[in-house]
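Asker: Generate coordinates for the sequence data below:
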Amino acid sequence: MISPLAYIHPEAIIGENVEIGPFVYIDKNVVIGDNNLIMPNANILYGARIGNNNRIFPGAVIGAIPQDLKFRGEETTAEIGDNNTIRENVTINRGTAAKGKTVVGNNNLLMEGVHVAHDTHVGSGCIIGNSTKIAGEVIIDDNAIVSGAVLMHQFCHVGGYVMIQGGCRFSKDIPPYIIAGREPIAYSGINIVGLRRRGFSNELIENIHNTYRIIYNNGKNVTDALQQVKEEVPMSPEIEYIVSFIEKSERGIIR
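Answerer: So this is what the prediction gives:
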């Protein structure tokens, strides 16, 4: 299962039933779990931690040092969960002293050419489109769908269950359950198709829609709009998530 043309550092820890193709490079201080497929020319570098049942395609680089001039060689990691598909030429840098690790959760699809910068946290169940570039210390919550060639500014927060249109760029937070698109990027309605596919009830979808109608369409400032949401929309974990996300936003939300 391991090609004789692959290089594996003797200190690397490799789990069971791992297939490693020719010209793969696996550095020291690397831990790889069980049932992984690592295709030719992939590079698994110092500090990488890879779970189980992942597929890593040719040219992917996991654990390269951050593209951050403040990095001074500190001990950090790039941590990949289980059941991820990491396509060709994806780059996932390890963390810096800021957070110590870059994390990609479980059951994600990172398409060709995606870049995940230092200290970023990608949740689970996400799809990240071709050539999307994620800057440092970005947070992407679970079940987000990001189309191709999207540019994310550092420190942004992307909510769960969003759909982001291809070619967008943004430097503010994108709250959960919405579609974000156009140029410049703006709120473009709720992700109703995605929510239905995920089993959200019609009543809950309507409550989410009413929440964003208050936030975006009544002309109030965000603080007053959130107060109105609390007074008028039935509370549920999903509505509380929206309110908490916006209240905690440090960069402000897209408008």
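
Asker: Going by C-alpha atoms from here, please, whenever you check contacts or count neighbours.
Answerer: OK.

Asker: can you give me the helices in the stretch 101-250 of the chain?
Answerer: Ranges of helices in the stretch 101-250 of the chain, per DSSP state H, counting those that start in this stretch, are 192-197, 202-217, 222-232, 237-248.

Asker: Mind giving me the packing neighbours of the third one?
Answerer: If contacts are counted by 3 or more CA pairs under 8 Å, 6 or more residues apart in numbering; DSSP states H and E, helix 222-232 sits against helix 202-217.

Asker: angle of the helix it packs on against helix 222-232?
Answerer: Taking axes from the mean of the first three to the mean of the last three CA atoms, to 10 degrees, helix 202-217 and helix 222-232 form an angle of 150 degrees between their directions.

Asker: re earlier: deepest of the helices of the stretch 101-250 of the chain, which one?
Answerer: Highest mean neighbour count among the helices of the stretch 101-250 of the chain (mean count of other CA atoms under 10 Å): helix 202-217, with a mean of 17.

Asker: I'd like the distance from it to the chain centre, please.
Answerer: Averaged C-alpha coordinates place helix 202-217 at 25 Å from its chain's average position (CA atoms, centre = their mean, to the nearest Å).

Asker: got the angle for that helix vs helix 237-248?
Answerer: Going by the same axes, to 10 degrees, helix 202-217 makes 20 degrees with helix 237-248.

Asker: Which elements pack onto helix 202-217?
Answerer: strand 186-190, helix 192-197, helix 222-232, helix 237-248.

Asker: same thing but at 10 Å, please
Answerer: If contacts are counted by 3 or more CA pairs under 10 Å, 6 or more residues apart in numbering; DSSP states H and E, helix 202-217 sits against strand 178-181, strand 186-190, helix 192-197, helix 222-232, helix 237-248.

Asker: one more, for comparison:
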Amino acid sequence: MSTSIDAYARVDSGAELGGGVVVGAFAIVEGGVVIGEGSKIHPHAVIRRGTKMGKGCEVHSGSVLGGEPQDTKFKGEESFLEIGDNTVVREHATLHRASGEGCVTRVGSCCMLMAGTHVGHNGKVGDRVVMANLATLGGFVEVGENAFIGGMAGAHQFVRIGAYVMAGGGSVILEDIPPYMMVTGGYRPPVCGLNRIGLMRAGFSAEARQAIHKAYRILYREAESTQEAVALMKERLGGSAEVQKLVAFLEAGTGRGFASCRRRDCGETRS
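Answerer: You can find the predicted model right below:
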């Protein structure tokens, strides 16, 4: 497959474009960029140095990929942005490369980053993540696979959002959200239950969903602390691979604490 570069596009001779890549009018592709085969760069998109995209990606107009990190410690060192296969970046999104020599901002495969979204420096976004319009991730934020971040939601730097989380629109996320949970919108959104529909759509078995539900009740109804919850999960549900992932997330806490539950008897944010 041959590439197609519009006469009004600017593609540096040092860029590497795979077969079948299409670059629209007035798009800019800087030197050192790698774009996988079958990808499409729409008019007026900008792909800056240090960016590596997989196959079948699509970048819409006005988006800037690989821009310098918004970090006062950044001094121009070489850093990177890596994007997996078949990821779609819609209009006016910004994905920044990392801060720190040789460091990488990563976005997985099959993601949908809608218009106006932002992935900050050193972020890690898993496969099949959806970020709705204007959702924003601060620096070093981690998002697990199959998570959904609602429109205009914002995540504080260093926050972790677990796999299969559903975060409501307008959420101001200040603490880690454990995998499989659903949080309402608004400031410091509480956990309001499990992302049941998301788990069913993802093909989780009834047995797996039941184990996750039991783990949820241990964490937010029974245990007095995260440490106690982890111990009880290991004792009662250690055979569940899905619960093991939840336990690993809780054990790797970053110090930001975990989102609390909506019900009063759940207490304050766990740490």
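
Asker: TM-score, when you put one on top of the other?
Answerer: Once superposed, the chains reach a TM-score of 0.97 (TM-score structural alignment, normalised by the length of the first structure), with 255 aligned residues with a CA RMSD of 1.2 Å.

Asker: about what we covered before: as CSV, the helices of the stretch 101-250 of the first structure with distance to residue 18 of the first structure would be great.
Answerer: Shown next, in CSV, are the helices of the stretch 101-250 of the first structure (distance: least, CA to CA, whole Å):
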stretch, distance to residue 18 of the first structure
helix 192-197, 34
helix 202-217, 43
helix 222-232, 50
helix 237-248, 39
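
Asker: I'd like to know which of those is closest to residue 173 of the first structure.
Answerer: helix 237-248 (8.5 Å; CA to CA).

Asker: Give the closest residue to the alignment partner in the second structure of residue 147 of the first structure in space, chain neighbours not counted.
Answerer: For residue 147 of the first structure, the aligned residue in the second structure is residue 150 (criterion: TM-score structural alignment). Spatially, and ignoring its direct neighbours in sequence, residue 150 of the second structure is nearest to residue 169 (4.0 Å; CA to CA, 6 or more residues apart in numbering).

Asker: In the first structure, what residue corresponds to that neighbour?
Answerer: By TM-score structural alignment, residue 169 of the second structure lines up with residue 166.

Asker: cool, residue 53 of the second structure as well?
Answerer: With TM-score structural alignment as the criterion, residue 53 of the second structure lines up with residue 50 in the first structure.

Asker: Which residues are in contact with that match?
Answerer: Neighbour list for residue 50 of the first structure: 14-15, 30-34, 36, 44, 62, 78-82, 84, 104 [criterion: CA atoms under 10 Å, 6 or more residues apart in numbering].

Asker: Next: residue 129 of the first structure.
Answerer: Neighbours of residue 129 of the first structure in contact, by CA under 10 Å, 6+ apart: 109-114, 145-150, 164-166.

Asker: what about residue 219 of the first structure, how many neighbours?
Answerer: By the criterion of other CA atoms under 10 Å, residue 219 of the first structure has 10 neighbours.

Asker: that older thread, which of the contacts of residue 50 of the first structure are buried, as a PyMOL select command?
Answerer: To isolate the buried subset of those in PyMOL, counting by 16 or more other CA atoms under 10 Å, use the following:
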select buried, resi 14+30+31+32+33+34+36+44+62+78+79+80+81+82+84+104
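
Asker: quick one: which of the contacts of residue 50 of the first structure sit in strands?
Answerer: 14, 31, 32, 44, 62, 78, 79, 80, 104 (DSSP state E).

Asker: gap between the aligned partner of the fifth one in the second structure and residue 209 of the second structure?
Answerer: Matched to the second structure by TM-score structural alignment, residue 62 of the first structure sits across from residue 65. Separation of residue 65 of the second structure from residue 209 of the second structure (CA to CA, to the nearest Å): 37 Å.

Asker: Same question for residue 101 of the second structure.
Answerer: 42 Å.

Asker: can you check residue 22 of the second structure too?
Answerer: Computed with CA to CA, the distance linking residue 22 of the second structure and residue 209 of the second structure is 43 Å.

Asker: got it, and residue 33 of the second structure?
Answerer: For residue 33 of the second structure, the distance to residue 209 of the second structure equals 42 Å [CA to CA].

Asker: ditto for residue 43 of the second structure
Answerer: Residue 43 of the second structure is 44 Å from residue 209 of the second structure, by CA to CA.

Asker: Counterpart of residue 193 of the first structure over in the second structure?
Answerer: In the second structure, residue 193 of the first structure lands on residue 197 (TM-score structural alignment).

Asker: what sits against its match?
Answerer: residue 166.
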